[in-house]
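>>> give the three-dimensional model of this entry:
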Amino acid sequence: MTPPSGSPGPDGTADMDSTADFGSAQRLMTQFTAQLTIQLDRLGHSGRPGSRPGSRHDVRRGGRDRPPTLVAVAHGSRDPEALRTVTALLDRVRALRPGLPVRLGHIELNQPLLTDTLAALRGEAVLVPLLLSRGYHTKQDIPDAVAAAPHLTARIAAPLGPDPLLAEALHARLAEAGHRAGVPHGAGVAAPCGTGVAGVAAPHRAGVVLAAAGSRDPDAAVDVARTAALLSARLGGVPVLPGYASGSGPTVPEAVRALAALGHDRIAVASYFTAPGRFATQCAHAAPRIAAAPLGAHPAVARLILRRYEQTLAFAPLSPPAATVGV
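As a prediction, the model looks like this:
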């Protein structure tokens, strides 16, 4: 218990000055808390007991409790597993944020199409592209779809990539496929007992090809290169080279050969795709040993979708016309 003002402290001396300082600090903290509460209320974060981001008390606009709808925008694929994977991913998003309305729209090939999803909505929406880099779809197709739905108040989030959460998911998929980083170059490993081999065995040198869809947009290549750097760091410095299924090279086989020419003999292909499809299958077939599964419904991807949604709402209030919010 704190001694009263003027009573001896632990060292036997009076503590009047420290008590006064404590009272001043308390008053400052009370004022700071009050000001912070006012600011949070203005942002719609009430701080009520039990409230959390995405709950019905989180985003209040125009006097309504319902938060803006999260519209996940997938590319679409003829592979039936793609739709199942995206559906599972969005189920994970809903589990993370109960009460948040989540809808799906495809750019092409699958139902529901994005234009149909937007036509059925009313009020406010945040579109989160399930795409991994900037390109034509994020710069043209999605804004065009929003422009064709003038009844909505909407914002468009940045694509999912690059982001450390994607490096986390890619790392996990590689590990699931059996990829190990191996021994650093030059370290060597002891020869197994009984082999009759003296000295050290030649070390394995790991390398990874980050297989991506590809695009003619130079921004896409920049984004993929940044993800390759994030994954390399996540793997402890293992080299990661981008390889593409389309657009300007290098292709995945070319990236594999480049790593092999540098002496890497344990090469894996990381599948930088949200869901299975033609490109993901094509890239997996080019793997010399290990091909990881696409990102799919990994928990880190679900968290990233919600991060993009929240970043977009925090960047600017919802108001027409729709605009892409960079992150």
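>>> can we go C-alpha only for contacts and neighbour counts from here?
Noted.
>>> where do the helices of the stretch 151-300 of the chain begin and end?
Along the stretch 151-300 of the chain, counting by DSSP state H, counting those that start in this stretch, helices occupy 164-176, 218-234, 252-261, 278-285, 299-315.
>>> now the other sequence, so there's something to compare against:
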Amino acid sequence: MNAPLVAVAHGSRDPRSAATIRELLDVVRSVRPELDVRTAFLELSAPGLGDVLDALHAEGSGQAVIVPLLLGHAYHASVDIPNAAREAERRNPLLRLRIAEVLGPDRRLRQAAWRRLLEGGADPGDPELGVVLAGAGSAHESANRLVSEVAEVWQRHSRWAGAVAAFAAAAEPDVPAALERLRAWGARRFAVGSWFLAPGRLPDRVLERAAEHVERPVLADTMGAAPELAELVIERYEAALAARPGLLAHAT
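Reported below is the predicted structural model:
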């Protein structure tokens, strides 16, 4: 019997966020109907990760793979999820857990965000278009660097005036500063790409700031229930299963 896949997202007070995560996991189930796929959240949404792991143990599961639905490796991946898993194992001594790698970096994230941007109306051949790729922002520079690297890749594959990363919090530049940089590079029209998995307070903040500073910007949807993401979730799960057995083993 396959180990259950416990997909854990950050969580949000915005009900659209949890609904989007559940839609993504419905796509995972459609691809791998034999898998027991559970939804969990770190905070602000239910059910919590610990509750899901306890329920699996109560149902007789002896193992599970936790797949973090996080775009980069920062505090939640390095501290919160391992701590929650260790606590679950202490409460349930017969439960053995593995933690998969976070979703990023991976070309499929870049592809999903790019597709959402084009669906929003951005033209890769427009030399007067400036594109902001907006992410949450993190105290971990590696997570911010990932967003900047994606913007650089997009720039190389377009004729835009420029493409730059911007952040909703905890990192710079913010959206207004990024827009000013693009203006200095010759942009006359603007688009905002989304380095967010699901809607919520931070994506809304990004869109509001963009609308305050430019007229009629192209606004991309969050990645959401993209097939690329479902494929990636399954791959992370399978890699964790294939890793050397051990307490809270991580895929590499």
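>>> fetch the TM-score of the aligned pair.
Remark: TM-score between the superposed chains equals 0.89 [TM-score structural alignment, normalised by the length of structure 2]; 238 aligned residues with a Cα RMSD of 1.6 Å.
>>> wait, which of the helices of the stretch 151-300 of structure 1 is closest to residue 82 of structure 1?
helix 278-285 (9.9 Å; Cα to Cα).
>>> what's the matching range in structure 2 for that closest one?
Counting by TM-score structural alignment, helix 278-285 of structure 1 falls onto residues 201-208 of structure 2.
>>> buried residues in the matching stretch, which are they?
202-203, 205-207 (16 or more other Cα atoms under 10 Å).
>>> quick one: the longest helix seen in structure 1 to chain centroid distance?
Secondary structure of structure 1 per DSSP state H: the longest helix is helix 16-43. Centre-to-centre, helix 16-43 of structure 1 and its host chain are 36 Å apart (Cα atoms, centre = their mean, to the nearest Å).
>>> what's the very next helix or strand once past that helix aligned against in structure 2?
Per DSSP states H and E, the first helix or strand lying C-terminal to helix 16-43 of structure 1 is strand 69-74. Aligned by TM-score structural alignment, strand 69-74 of structure 1 falls on residues 4-9 of structure 2.
>>> need the contact partners of that stretch.
21, 25, 35-42, 49, 52, 61, 63-70, 237 (Cα atoms under 8 Å, 6 or more residues apart in numbering).
>>> just the buried ones from those, in PyMOL syntax?
Buried subset of the contacts of stretch 4-9 of structure 2, written as a PyMOL selection, criterion 16+ other Cα under 10 Å:
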select buried, resi 21+25+35+37+38+39+40+41+42+49+52+61+63+64+65+66+67+68+69+70+237
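>>> filter the contacts of stretch 4-9 of structure 2 down to the ones in helices?
21, 25, 49, 52, 237.
>>> the first one -> structure 1?
The pairwise alignment with structure 1 assigns residue 21 of structure 2 to residue 86, based on TM-score structural alignment.
>>> out of the helices of the stretch 151-300 of structure 1, nearest to residue 35 of structure 1?
Using Cα to Cα as the measure, helix 299-315 is the one of the helices of the stretch 151-300 of structure 1 that comes nearest residue 35 of structure 1, at 19.1 Å.
>>> so what corresponds to residue 294 of structure 1 in structure 2?
In structure 2, residue 294 of structure 1 lands on residue 222 (TM-score structural alignment).
>>> give the contact list for its match.
Counting by Cα under 8 Å, 6+ apart, residue 222 of structure 2 touches 113, 116, 194-199, 203.
>>> can you give me the strands for the stretch 101-250 of structure 1?
102-106, 123-129, 152-156, 189-190, 200-201, 206-212, 240-244 (DSSP state E, counting those that start in this stretch).
>>> okay, the ones you listed in JSON lines with distance to residue 266 of structure 1 next?
Compiled in JSON lines, the strands of the stretch 101-250 of structure 1 are given as follows (distance: least, Cα to Cα, whole Å):
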{"stretch": "strand 102-106", "distance to residue 266 of structure 1": "37"}
{"stretch": "strand 123-129", "distance to residue 266 of structure 1": "34"}
{"stretch": "strand 152-156", "distance to residue 266 of structure 1": "40"}
{"stretch": "strand 189-190", "distance to residue 266 of structure 1": "15"}
{"stretch": "strand 200-201", "distance to residue 266 of structure 1": "15"}
{"stretch": "strand 206-212", "distance to residue 266 of structure 1": "5"}
{"stretch": "strand 240-244", "distance to residue 266 of structure 1": "12"}
